[in-house]
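**Q** Make a model of this:
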Amino acid sequence: MNNLLLCCEKLYLAIGNNHAEYDVSRQRQQMRICNYAQPTPQGMIFQNINLKISHFALNKIYEQLKLARQPQKSEEVNCTGFFNTVWGLPCSHKLRLYLDQEQDLQLSDIHLHWHLAKPQQLKPRLSRPDKILSMVLDQVRSSFRALPDHQQIATLEELHRLSQQTPKTLQEPVIVRSKERPRRHIGSTRRDLSGFEYVEVTQKTNKRSCQTCGEKGHRSDSKRCKKENPVLRFSRMSGFR
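**A** Prediction:
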């Protein structure tokens, strides 16, 4: 039951993300095509498809509309239907006919590929999955079937990615206490030694000891040594240094 509830939550999140992406896309399209909805002859023709098809399709139709509003030539070329077949959008000849008859564009004039589908909002009561699960799955299935092909592919990829994830719960960090007291010289407020202090410390710690008497501060061949080395004594008596 827990796995089934987790799968239901993932389905709900996936459809919610898809709906959020649609809202963002619709708002972006609304900002860009505001000039098409103005109360002008060219704006009224878009009133039935405004915010319902993509911005790219609106631009294509607007280009054909400018061609349709141009003065007709003496030798008008007959419509071959090439533009409508390739793009799935009304051509300039059809738009000129709509302008002459004062008709507006309909969604049926636009191919389904350019429609902005809005998935249904799902708000399942996940607190009672045993009674609501079948209804939620039916709603998810019907909403999925209503999506265009490219949105179905994106939804399936998102569901597959979510199904491969393993739920991770954040645990409290383990507090590790040190066994020994911290040293005094270790701290965040410790000042770095100056050059003179560094030399003084190194001289104190690196004093060599005499090999003859064992005292620090002089070498075995120094005159400060209280216990003279017998080898040096013999060399001095012999006149060698």
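
**Q** going forward, measure contacts and count neighbours with C-alpha atoms only.
**A** OK.

**Q** For Lys94, which residues are in contact?
**A** If you count contacts by C-alpha atoms under 8 Å, 6 or more residues apart in numbering, Lys94 has none.

**Q** Next, the second sequence, to be compared with the first:
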Amino acid sequence: MKDWIRVSTGDISTVYEKLMLHHTQQRAQISRDTAYQKARVLLKLQPKFWSDVAKKVPHPALKEASRQYQLAQALPADAPPCTGTFTKVMGIPCAHAIKQKLASKEQVRVYDFRSHWCFNKHPSK
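**A** As a prediction, the model looks like this:
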């Protein structure tokens, strides 16, 4: 913000105008980033398993879910039971949940992510 305002001696009108310009440019950048992420599918995702969420969930959440997918594949059968903490804190399916989906041949769904991760907010379950 200080870079946008530049000087500390400007009047309130100048500060307001600079803040509005900063806000406008930030919103434009967020819109561009969102459009890009909706249009692009991360290549490392397994197409069938992630098809429901590939263009509906932002890349940072998909990357973390992909890490959980890798953990799920390495999760031994005698692994400790799921505490639910990861999913509660992050709002992203944990390795245990993904392992269950893989075992039952289900896909990851938008509803497996907390709504704040979704481009189009889904209603609560």
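
**Q** Give me the distance from whichever helix in the second structure runs longest to the chain's centre.
**A** For the second structure, the helix that runs over the most residues, judged by DSSP state H, is helix 12-39. Centre-to-centre, helix 12-39 of the second structure and its host chain are 20 Å apart (C-alpha atoms, centre = their mean, to the nearest Å).

**Q** and the next element down the chain from it?
**A** Per DSSP states H and E, the first helix or strand lying C-terminal to helix 12-39 of the second structure is helix 47-50.

**Q** mean deviation of that following helix from the first structure?
**A** Following the fit onto the first structure, the mean deviation recorded for helix 47-50 of the second structure is 1.5 Å by mean C-alpha distance after the TM-score superposition for the first structure.

**Q** I'd like to know how many residues surround Lys56 of the second structure.
**A** For Lys56 of the second structure, the neighbour count with other C-alpha atoms under 10 Å is 20.

**Q** Counterpart of Lys44 of the second structure over in the first structure?
**A** Applying TM-score structural alignment, one finds that Lys44 of the second structure aligns to Asn35 in the first structure.

**Q** what about the closest residue to its match other than its chain neighbours, distance to Asn50 of the first structure?
**A** Computed as C-alpha to C-alpha, 6 or more residues apart in numbering, the closest residue to Asn35 of the first structure that is not its neighbour in sequence is Gly43, at 7.4 Å. Counting by C-alpha to C-alpha, to the nearest Å, the separation of Gly43 of the first structure from Asn50 of the first structure is 10 Å.

**Q** Show me which of those two is the more surrounded one.
**A** Of the pair Gly43 of the first structure and Asn50, Asn50 is the one with more neighbours under other C-alpha under 10 Å, namely 22 against 16.
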